[in-house]
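[1] one predicted model, sequence on top.
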Amino acid sequence: MDQHDVIILGAGAAGLFCAGQAGQRGLRVALLEKAEAPGKKILISGGGRCNFTNLGAGPGNYLSANPHFAKSALARYTPADFIALVERYGIAWHEKTLGQLFCDGSAKQIVAMLLEECPSEKVTLTCEVDVASVTRGADGVFTVTADDGRAWHAPALVIATGGPSIPKMGASDFAYGLARQFGLKVVEPRPALVPLTLGGEDALFRELSGVAAPVRARAGSGKGKAEFAEAALFTHKGLSGPAILQVSSYWRHGEEVGITFLPDAATDWLVEAKRDRPRTHLRTLLRERLPARLADALADRLALERELGNVSDKDLRAAQAKLGDWRFAPNGTEGLAKAEVTAGGIATAELSSRTMEAAKFPGLYAIGEAVDVTGWLGGYNFQWAWASGFACAEALAEARALRP
């Protein structure tokens, strides 16, 4: 019988880190991975350089049905803690923008570090495991059986298989099915950090494919509303770029997205321009501040072709207002294939925020992207993987100490 203290399903960021932390605390860990190698999503992240954390990561940077859930784990394992680990391994890094930290070299360094953190005498990594069944006996022992008949047994099981975003990397909704098997609720999963698609009249903007500009983008409603000041990119399908990916996590079908073009413009800039340059046209002013193709598209839609001196202040202020809150009505997203992460997941109401353990099933844990905690773009989801994995490993060690 292959007996362990804990079975961790999934050798991605959360699973690898949790395995290392648990192994270092003396636990015998069976780390099972469906793919042929661990950390595949880590390797493609950040353009191959892994945006491994964010200096500003805190609870306010995450979406969840319970906005307080992430507080405990994030407080106990911080960006500074992971940076210290990275530096201990001599991995050079740099800050890009907005607190985003990347490897100077390759994401392969992060995967190698996480594997090195797993004590070989305690952590057994097995790849290419297709799980056929997961059961829990009357004695509280979990049994994971592969489709080839191999089986692993342990009194604790950690779900770290992530969400279904980027299925070409082997991602699936396995975590949700397993959670439901044990009676845990799942918050409806949906693509997040994903490009938005445009149809109808907005489809005309797709002719601007390849054009980018700094904007302020808004989406969501009520407490679920958010605004981000970064670049937006027009694509042949609709809208992308950092600002759009950020608001996509808050956007729901049927809602609009608001874009502020010229976010640094003064409040009454068009009226002032009329006073200073009455013979200038709106198109000319826009071309001075925006890429020409975008300027022309906006000018065409605003339809103010006269010299500014011949346009009323009322009409200029209406144009200012439109540019300050241009409304798009996306007809969808580019889906899980292009989503960097999955929002929703195993309901936080089912889990302890301190231990990541399911209240209904002692010994069952869930961490990382599998849980209904979704970070912003820019290293926040990796920080949640590290923090939730750390909290879980601590709890596993505490539970092991209590067992006879």
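    Thanks, I have it. This structure is a prediction, so every number in the text was calculated from the model and none was measured.
[2] CA atoms for contacts and neighbours, from now on please.
    Fine.
[3] now do the same contact list for Gly210.
    By C-alpha atoms under 8 Å, 6 or more residues apart in numbering, Gly210 lies in contact with Leu233, Phe234, Thr235, His236.
[4] buried among those? Make that a PyMOL selection.
    Buried subset of these, written as a PyMOL selection, criterion 16 or more other C-alpha atoms under 10 Å:
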select buried, resi 233+234+235
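[5] what's the longest helix in the chain?
    helix 380-402 (DSSP state H).
[6] and the contacts of that one?
    If you take C-alpha under 8 Å, 6+ apart as the criterion, helix 380-402 is touched by 5-6, 13-15, 17-19, 21-22, 25-27, 51-54, 57, 61-62, 70, 73-74, 76-79, 82, 156, 354-357, 365, 367-369, 374-375.
[7] so how far is that helix off the chain centroid?
    Relative to the chain's own centre, helix 380-402 is displaced by 19 Å; criterion: C-alpha atoms, centre = their mean, to the nearest Å.
[8] list the buried residues of it.
    Buried residues in helix 380-402, counted by 16+ other C-alpha under 10 Å: 380-397, 400.
[9] what distance do you get for the closest residue to Pro155 other than its chain neighbours to Thr126?
    The shortest distance from Pro155 to any non-neighbouring residue, by C-alpha to C-alpha, 6 or more residues apart in numbering, is to Val141 (4.3 Å). Counting by C-alpha to C-alpha, to the nearest Å, the separation of Val141 from Thr126 is 20 Å.
[10] and if you look at Ala35?
    Applying C-alpha to C-alpha, the value for Ala35 to Thr126 is 10 Å.
[11] the two: which has the busier surroundings?
    A side-by-side neighbour count of Ala35 and Thr126, using other C-alpha atoms under 10 Å, places Ala35 first with 19 against 16.
[12] the more buried one: what secondary structure?
    coil (DSSP: H, G, I helix; E, B strand; the rest coil).
[13] can you pull the buried residues of stretch 108-116?
    Under 16+ other C-alpha under 10 Å, the buried positions of stretch 108-116 are Lys108, Gln109, Ile110, Val111, Met113, Leu114, Leu115.
[14] list just the nearest of those residues to Leu204.
    Distance to Leu204, by C-alpha to C-alpha, is smallest for Lys108 among the buried residues of stretch 108-116, at 41.4 Å.
[15] not counting sequence-adjacent ones, nearest residue to that closest one?
    Closest to Lys108 by C-alpha to C-alpha, 6+ apart is Leu43, at 6.0 Å.
[16] how far does stretch 252-262 sit from its chain's centre?
    20 Å.
[17] which positions in it come out as buried?
    Arg252, Glu255, Glu256, Val257, Gly258, Ile259, Thr260, Phe261, Leu262.
[18] got another, please set it beside the one above:
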Amino acid sequence: MTHKFDVVVIGAGAAGLFCAGVAGQQGLKVLLVDHSEKVAEKIRISGGGRCNFTNRDATPAQFLSENPHFCRSALSRYTPQDFIELLQRYGIPFHEKHKGQLFCDRSAEDVINLLLAECAAGQVTRWQPCSIKSIAGPEQTGTSGYQIESDRGLIEAPQVVIATGGLSIPKIGATDFGYRLARQFGLRLVEPRPALVPLTFDGDNWAPYAQLAGLALPVLIETSAPDASPKQRKKATVFSEDLLFTHRGLSGPAVLQTSSFWREDQPIRVNLAPGLDLAATLLRAKASSKKLIANELASLVPSRLADAWVSQDPALQRPICDATDKALLALAQRLADWQLTPNGSEGYRKAEVTVGGVDTRDLSSQTMESKQPGLYFIGEVVDVTGWLGGYNFQWAWASGFACAHALAARHASLAEAA
């Protein structure tokens, strides 16, 4: 038996669910397919289970892409305020944590239930679990649409939306399906890599800092090429966030943000005492204090951090009044501009998102349709990646919304031509 729909959306995550619901409410007969039993696992685990569903301050400036202007159109047509109003219509309570980040008061399940209700309002048919075996385009089928072989039978539709996400967190179902399909239809890819992910360091070099595991503190952090000029460094993206030491390296919002920009062999630079003039403070203390350097330093930075730094240099293991100016200035410089080179990251298993994906040169920024007519890509599978803090969900809503309205317009055009 052949199942016929106006649109097939593959991937029941944030972008796929939202797009399916909006398209269904535009009057389209929509099938939503996912290979997992549960929908939206990434929503369920995000924000510590409370889903950081958007950011009030989202602009194109918070998104990475080979074409940074690509996201502008979709983001302008479906804004954070639009999604906030949708939550309010469903009576879902939420709060702002900081820096515009919005979270559910109760649980991420509220957002999932909202998306399912939107799909129900659009009379969307959902098949789960359902695996896609192959997709043939009009060129192969000799028809005007797509034929999709699934483990629930053959599906025919003139329009197909790929919302299968990236490679991040394979244990909840991430696959490379979207990338493989893009290649099948001759679309280009920007090489995917893990992002919003902890960074790791060589074991021997990290040994002095492994004892700091669990320590968190506010820092300024950036990454730039090893041979970056002062002018290039001025343009580097600097984040003011909390850093977390781990047994294997560094994590916390500061590092997750920086990891999206970091490339192999690039150093990162960390100011462990932002807002303080360490050199002047230590030199003043030298003139009036007989305390150990570690004790004086512990009044400026966490004591565990002070002990770890001082323990690496015998010239610092003495009262501050006995230290040379040179040693104190070197200590201040190292804490204010700590330079270190990761040997890698924790990879896709701990990455919150994937940088890279379907090349935006092969997609329409207004519709999300690819150069293969009737084939659309939305959400994380596209080479658009937001910063930490609700931006990636906003891209899911915005790209899904733009796509849904384009589906309806193309459907009407096809009907008129027929």
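    Looks like it arrived, so ask away. This is a predicted model, so every value here is computed, not measured.
[19] before we move on, the earlier item: can you tell me which of the contacts of helix 380-402 of the first structure are in strands?
    Those of the contacts of helix 380-402 of the first structure mapping onto strands are Val6, Asn51, Phe52, Thr53, Asn54, Tyr62, Tyr365, Thr374, Gly375, per DSSP state E.
[20] neighbours of the last one, just the number please.
    Gly375 of the first structure is flanked by 27 other residues according to other C-alpha under 10 Å.
[21] that one maps to what in the second structure?
    In the second structure, the residue matched to Gly375 of the first structure (TM-score structural alignment) is Gly386.
[22] and Thr145 of the first structure, what's its match in the second structure?
    Match for Thr145 of the first structure (TM-score structural alignment): Glu149.
[23] for the helix or strand that contains its match, packing partners?
    Glu149 of the second structure belongs to strand 146-150 when assigned by DSSP states H and E. With contacts defined as 3 or more C-alpha pairs under 8 Å, 6 or more residues apart in numbering; DSSP states H and E, strand 146-150 of the second structure has these neighbours: strand 132-136, strand 153-157.
[24] which one of these is the most hemmed in?
    strand 153-157 (a mean of 18; mean count of other C-alpha atoms under 10 Å).
[25] and for that one, what's in contact with it?
    Outside strand 153-157 of the second structure, the residues that touch it by C-alpha under 8 Å, 6+ apart are 1-8, 145-149.
[26] now those residues: which count as buried?
    Buried, going by 16+ other C-alpha under 10 Å: Lys4, Phe5, Asp6, Val7, Val8, Gly145, Tyr146, Gln147, Ile148, Glu149, out of these.
[27] now Glu222 of the second structure: closest residue in space, sequence neighbours ignored.
    If the residues on either side of it in the chain are set aside, Glu222 of the second structure comes closest to Val238, at 4.8 Å by C-alpha to C-alpha, 6+ apart.
[28] tell me which residues touch Gly390 of the second structure, please.
    Gly390 of the second structure makes contacts with Asn52, Phe53, Thr54, Asn55, Gln101, Leu102, as judged by C-alpha under 8 Å, 6+ apart.
[29] re earlier: Lys290 of the second structure is nearest to which of the helices and strands packed on strand 146-150 of the second structure?
    Using C-alpha to C-alpha, these put strand 132-136 closest to Lys290 of the second structure, at 72.3 Å.
[30] what is the corresponding segment of the second structure for stretch 228-243 of the first structure?
    Going by TM-score structural alignment, stretch 228-243 of the first structure sits over residues 239-254 in the second structure.
[31] and for stretch 175-186 of the first structure?
    Counting by TM-score structural alignment, stretch 175-186 of the first structure sits on residues 178-189 of the second structure.
[32] how long is the matching stretch end to end?
    End-to-end distance (C-alpha to C-alpha), stretch 178-189 of the second structure: 10 Å.
[33] and if you look at stretch 122-139 of the first structure?
    First residue to last in stretch 122-139 of the first structure (C-alpha to C-alpha) measures 23 Å.
[34] distance between that stretch and the chain's centre?
    27 Å.
[35] Ala351 of the second structure - nearest residue in space that isn't next to it in sequence?
    Closest residue to Ala351 of the second structure apart from its sequence neighbours, by C-alpha to C-alpha, 6+ apart: Val197 at 4.4 Å.
[36] can you tell me how far the one you found is from Gly379 of the second structure?
    For Val197 of the second structure, the distance to Gly379 of the second structure (C-alpha to C-alpha) stands at 19 Å.
[37] again with Ala336 of the second structure
    38 Å.
[38] more crowded one of these two?
    Gly379 (28 against 22).
[39] after alignment, which residue of the first structure pairs with Ala336 of the second structure?
    Taking TM-score structural alignment, the alignment pairs Ala336 of the second structure with Gly324 from the first structure.
[40] for Val161 of the second structure, that is, sorry about that
    Per TM-score structural alignment, Val161 of the second structure is aligned with Val158.
[41] have a look at how far, on average, the one helix or strand that match maps to is from the second structure.
    Val158 of the first structure is located in strand 157-159, with elements delineated by DSSP H and E. In the superposition against the second structure, strand 157-159 of the first structure averages 0.7 Å from its aligned positions (mean C-alpha distance after the TM-score superposition for the first structure).
[42] what does that strand rub up against?
    Residues outside strand 157-159 of the first structure that contact it (C-alpha under 8 Å, 6+ apart): 6-10, 142, 175, 363-367, 370.
[43] using a markdown table, lay out those together with distance to Gly345 of the first structure.
    Shown next, in a markdown table, are the contacts of strand 157-159 of the first structure (distance: C-alpha to C-alpha, whole Å):
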| residue | distance to Gly345 of the first structure |
| --- | --- |
| Val6 | 22 |
| Ile7 | 20 |
| Ile8 | 18 |
| Leu9 | 16 |
| Gly10 | 15 |
| Phe142 | 22 |
| Ala175 | 8 |
| Gly363 | 19 |
| Leu364 | 15 |
| Tyr365 | 13 |
| Ala366 | 10 |
| Ile367 | 10 |
| Ala370 | 6 |
